[in-house]
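1. All I have is the shape, not the residue letters:
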């Protein structure tokens, strides 16, 4: 793999100069823990998702060589993609853009897997404006505050804002056709998000109450076919397994999907389609 010749020499004032992404196989949980610690010290915007057989890693750094060395020392690291932000900024903005605004690392990874450009630093209005399309931007928002941030861009920018939680954003992202025109993308996203009955649980009411909220939403969905549970870091693995098992036991005809949303996500987001 060829690295850029000037790695680490031109860090912008507002953060690291490079985005590094790769896949990691043939590793262990201990090795992944060490990798996370190393990359955290090297830069920011760290996302490590997936596992245990394959991890997807994303980080912003100045020292690309150090990041790559940490990767190859942690297992079978491959499919590297290294981008210098200065090169991105020099490119003309696209005619229109589709951007997903996310908090949790797991949600960001899920949206990226759907082929959507995902922004986690969306609270920086200048950084967000730099990503807008020339003639329009579709925002898929995975949180109420992300929805507010996109709407706050005002009439100077042609923006269409869809979704107020991770379940709605994930549903919209899953059905978008990159080859479609802007108006068609917006209509499809609105329809998909509108078909999701959803609820965000911020506090912890206990497992019985959580299951009650899931039942209520399934009832609202009527002929529901899919239940998506997006969990935050506050919900332990045993409790997640219990909820998933209970839903599958009570409604075996439903497809049940779990997304580990991680830090930044509420305790539980429930989506029913």
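-> Here it is on my side, so go on. Everything numeric here is computed off the predicted structure, so don't read it as measured data.
2. Please make it C-alpha for all contacts and neighbour counts, starting now.
-> OK.
3. What lies in contact with stretch 229-236?
-> Outside stretch 229-236, the residues within contact range by C-alpha atoms under 8 Å, 6 or more residues apart in numbering are 104, 107, 166-167, 240, 256-271.
4. try stretch 156-172
-> Counting by C-alpha under 8 Å, 6+ apart, the neighbours of stretch 156-172 from elsewhere in the structure are 100, 102, 107, 110-111, 135-144, 146-147, 150-151, 153, 186, 188-194, 196, 198, 200, 228-230, 269-271.
5. Kindly report the same for stretch 12-28.
-> The list of residues contacting stretch 12-28 from outside it, by C-alpha under 8 Å, 6+ apart, reads 8, 10-11, 43-44, 52-62, 64, 67, 71, 74-86.
6. List buried members of those residues by neighbour count.
-> Among the contacts of stretch 12-28, those that count as buried by neighbour count (16 or more other C-alpha atoms under 10 Å) are 8, 11, 43-44, 55-62, 64, 67, 71, 74-75, 77, 80, 82-85.
7. Just those residues: which are in strands?
-> Of the buried ones among the contacts of stretch 12-28, the ones assigned to strands by DSSP state E are 43-44, 55-61, 77, 80, 82-84.
8. Just the buried ones from the contacts of stretch 156-172?
-> For these, a burial check counting by 16+ other C-alpha under 10 Å picks out 100, 102, 107, 110-111, 136-143, 146-147, 150-151, 186, 188-190, 192-194, 196, 198, 200, 228-230, 269-271.
9. what ranges do the strands span in the chain?
-> Listed in chain order, the strands found in the chain under DSSP E are 18-25, 43-50, 54-61, 76-84, 96-101, 117-119, 136-141, 159-162, 197-201, 226-232, 255-262, 268-272.
10. Could you tell me the angle between the third one and strand 76-84?
-> Between the direction of strand 54-61 and that of strand 76-84, the angle (axes from the mean of the first three to the mean of the last three C-alpha atoms, to 10 degrees) works out to 30 degrees.
11. Next up, the contacts around the most centrally placed residue in the chain.
-> Taking C-alpha atoms, centre = their mean as the criterion, residue 108 is the residue nearest the geometric centre of the chain, at 1.0 Å. Taking C-alpha under 8 Å, 6+ apart as the definition of contact, the neighbours of residue 108 are 101-102, 118-120.
12. where does it sit relative to residue 138, distance-wise?
-> Applying C-alpha to C-alpha, to the nearest Å, the value for residue 108 to residue 138 is 16 Å.
13. Pipe the ones in strands among the buried ones among the contacts of stretch 12-28 into a markdown table and attach distance to residue 158 per row.
-> Written out in a markdown table, the entries for those read as follows (distance: C-alpha to C-alpha, whole Å):
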| residue | distance to residue 158 |
| --- | --- |
| 43 | 33 |
| 44 | 30 |
| 55 | 36 |
| 56 | 33 |
| 57 | 32 |
| 58 | 30 |
| 59 | 30 |
| 60 | 29 |
| 61 | 32 |
| 77 | 40 |
| 80 | 34 |
| 82 | 31 |
| 83 | 28 |
| 84 | 28 |
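14. for comparison:
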């Protein structure tokens, strides 16, 4: 369906731009992956950019969904901040991290005045300049011939243009295209491979989507002899060997970090001494850290000293079927026959699932994973057969989309519609990799379905529930997703919920405690089960920061 051109840069334009940018990167993803030779020829820049923008889209859509009940539309500031936050928490790889900072730089201008419903061409010019400048500031050692050069050229071209948002966007896109064509003359590795910079190519696609947002017209494809080389698969192995022979680090380390500005300044200095390709983006207490190092553990430890790192991803740079470093070759691990991929709501449960052999995707409160994260986890599991546990009713469509994409890549995927982490625990408990795939899936599905689930949480705002009207701060007890108890005491509400669940029978109670749960609640509930329900066992786990005070499962 054709997009309606936007006259001004408002919340709807942010939404449209994100959607068009995701479509553009989806079309160009394989092409961009194919020309990815710098800073490491790991062939994933297009995929990383796509996943970064997918996260931005999800965040913007969540803001608009909050207004679906007739409240109007979000402000430009709200939509722009959501876009930048989504890109920050979902940023992948070097280029994705830089793109997230480009968007954050734009938002510093677009959201400067929360009362302004929209901005014009002059505002867009300022936003593009701030984007380019902030991205350079975030990179420890900026290199010309990369996405930074393309972003700077786009901002320069925009500043030379007078007119509305459409005219500014078109000028920025044309300036970026010209700069992209020049990247091989600036960076020797691109010249040798006969390609343009992959990150810059992705930014041109994103700017083309900006043009379409304001004009309704999509600029032509990137042309030129060097750009056409993108359609031929680059000899990634040869380029990677060049990088490794020059002493490139062995690992890529990425994590989100909750930390103060002063601690992050010290972290930059320490990571800069450990490796290269250092990019630290973000602000307001939340940062995305990206670095290439030989000592991945030291990079993570530096984050621990600075604050609280999470969503830690460590990738060993591999070439073909061997890891190469210093002349040594180690075979890549064989693809397993079967693996389990599960979404988990807290670090404690992530550890539990990992110990049980599952590959986990961490879902923080208010930050559900995108389908791309689930696909990435499926690939990381490195198995021919995958059992996918979303562990959240709201993730069923996201998980289904991820399963379809993985199947398109030749992986056999079974999606078990678990609606809570306790159902996932029950499914994982009966998982037997040596069984026939269908039999294993049936057994796990049966175990999950036989587990009733509940949670105890605190209401964030006044709302109507099946148990009546609750106020912000009330303790809520939910069984199978419906509120059944509204109270003031966490332990009392948990006991009421547990009694209601066990009234229908049960053999095993699973309690998963969040960090904010009362200290004595587990002992109290265990005693309650022991005294009132004969032959019912209780098991307790620490879930960490899981968004709810308590999860309960009854099998």
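-> Nice, thanks for sending it over. Since this is a predicted model, take the numbers as computed values, not measurements.
15. now what about the TM-score between them?
-> For this chain pair, the superposition-based TM-score is 0.64 by TM-score structural alignment, normalised by the length of structure 1; 215 aligned residues with a C-alpha RMSD of 3.7 Å.
16. What about the contacts of residue 108 of structure 1, which one has the most neighbours?
-> Counting neighbours by other C-alpha atoms under 10 Å, the top entry in these is residue 101, with 30 neighbours.
17. hang on, isn't that one packed against residue 138?
-> No: Residue 101 of structure 1 lies out of contact with residue 138 (C-alpha atoms under 8 Å); the separation is 10.5 Å.
18. what residue of structure 2 matches up with residue 199 of structure 1?
-> Residue pairing (TM-score structural alignment): residue 199 of structure 1 is matched to residue 454 of structure 2.
19. Please convert the strands of structure 1 to JSON lines, extending it with distance to residue 35 of structure 1.
-> Below are those laid out as JSON lines (distance: least, C-alpha to C-alpha, whole Å):
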{"stretch": "strand 18-25", "distance to residue 35 of structure 1": "11"}
{"stretch": "strand 43-50", "distance to residue 35 of structure 1": "9"}
{"stretch": "strand 54-61", "distance to residue 35 of structure 1": "10"}
{"stretch": "strand 76-84", "distance to residue 35 of structure 1": "11"}
{"stretch": "strand 96-101", "distance to residue 35 of structure 1": "26"}
{"stretch": "strand 117-119", "distance to residue 35 of structure 1": "23"}
{"stretch": "strand 136-141", "distance to residue 35 of structure 1": "30"}
{"stretch": "strand 159-162", "distance to residue 35 of structure 1": "35"}
{"stretch": "strand 197-201", "distance to residue 35 of structure 1": "32"}
{"stretch": "strand 226-232", "distance to residue 35 of structure 1": "22"}
{"stretch": "strand 255-262", "distance to residue 35 of structure 1": "18"}
{"stretch": "strand 268-272", "distance to residue 35 of structure 1": "28"}
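20. for these, which one sits closest to residue 90 of structure 1?
-> The closest of those to residue 90 of structure 1 is strand 76-84. By C-alpha to C-alpha, the value is 10.4 Å.
21. So for the longest helix along structure 2, what gets flagged as buried?
-> Looking only at structure 2 and at elements set by DSSP state H, the helix with the highest residue count is helix 11-34. Using 16+ other C-alpha under 10 Å as the test for burial, helix 11-34 of structure 2 gives 11-26, 28-34.
22. just stretch 21-33 of structure 1 next, same as before
-> Within stretch 21-33 of structure 1, the residues that qualify as buried are 21-25, 27, 32, counting by 16+ other C-alpha under 10 Å.
23. residues contacting residue 346 of structure 2?
-> Contacts for residue 346 of structure 2 were tallied using C-alpha under 8 Å, 6+ apart; they are 362-364, 543-547.
24. From those residues, pick the one nearest residue 308 of structure 2.
-> Within the set of the contacts of residue 346 of structure 2, residue 545 lies nearest residue 308 of structure 2; the separation is 12.0 Å, counting by C-alpha to C-alpha.
25. pretty sure the closest one is in contact with residue 344, am I right?
-> No: using C-alpha under 8 Å, residue 545 of structure 2 is not in contact with residue 344; the gap is 10.8 Å.
26. thinking again about what came up before, which residue numbers in structure 1 does the longest helix of structure 2 align to?
-> Counting by TM-score structural alignment, helix 11-34 of structure 2 has no counterpart in structure 1.
27. Can you find the partner of residue 245 of structure 1 in structure 2?
-> By TM-score structural alignment, residue 245 of structure 1 lines up with residue 527 in structure 2.
28. For that match, grab the count of nearby residues.
-> Other residues within reach of residue 527 of structure 2 by the criterion other C-alpha under 10 Å amount to 13.
29. what about the aligned residue in structure 2 for the residue nearest to the centre of structure 1, distance to residue 302 of structure 2?
-> Structural correspondence for residue 108 of structure 1 with respect to structure 2 (TM-score structural alignment): residue 350. Residue 350 of structure 2 sits at a distance of 22 Å from residue 302 of structure 2 (criterion: C-alpha to C-alpha).
30. How about residue 49 of structure 2?
-> Following C-alpha to C-alpha, the distance that separates residue 49 of structure 2 from residue 302 of structure 2 is 26 Å.
31. So for the two, which residue has more residues nearby?
-> With neighbours defined as other C-alpha under 10 Å, residue 49 of structure 2 and residue 302 compare such that residue 49 has more, 34 against 19.
32. Would you mind confirming that that one is in contact with residue 95?
-> Yes: taking C-alpha under 8 Å as the definition, residue 49 of structure 2 is a contact partner of residue 95 at 6.7 Å.
33. hang on, the earlier thing: you'd agree the match of residue 199 of structure 1 is up against residue 553?
-> Yes: under the criterion of C-alpha under 8 Å, residue 454 of structure 2 lies in contact with residue 553, with a separation of 6.4 Å.
34. Residue 435 of structure 2: neighbour count?
-> Residues lying near residue 435 of structure 2 (other C-alpha under 10 Å) number 11.
35. Now which residue in structure 1 aligns to it?
-> Residue correspondence to structure 1 (TM-score structural alignment): residue 435 of structure 2 is matched to residue 180.
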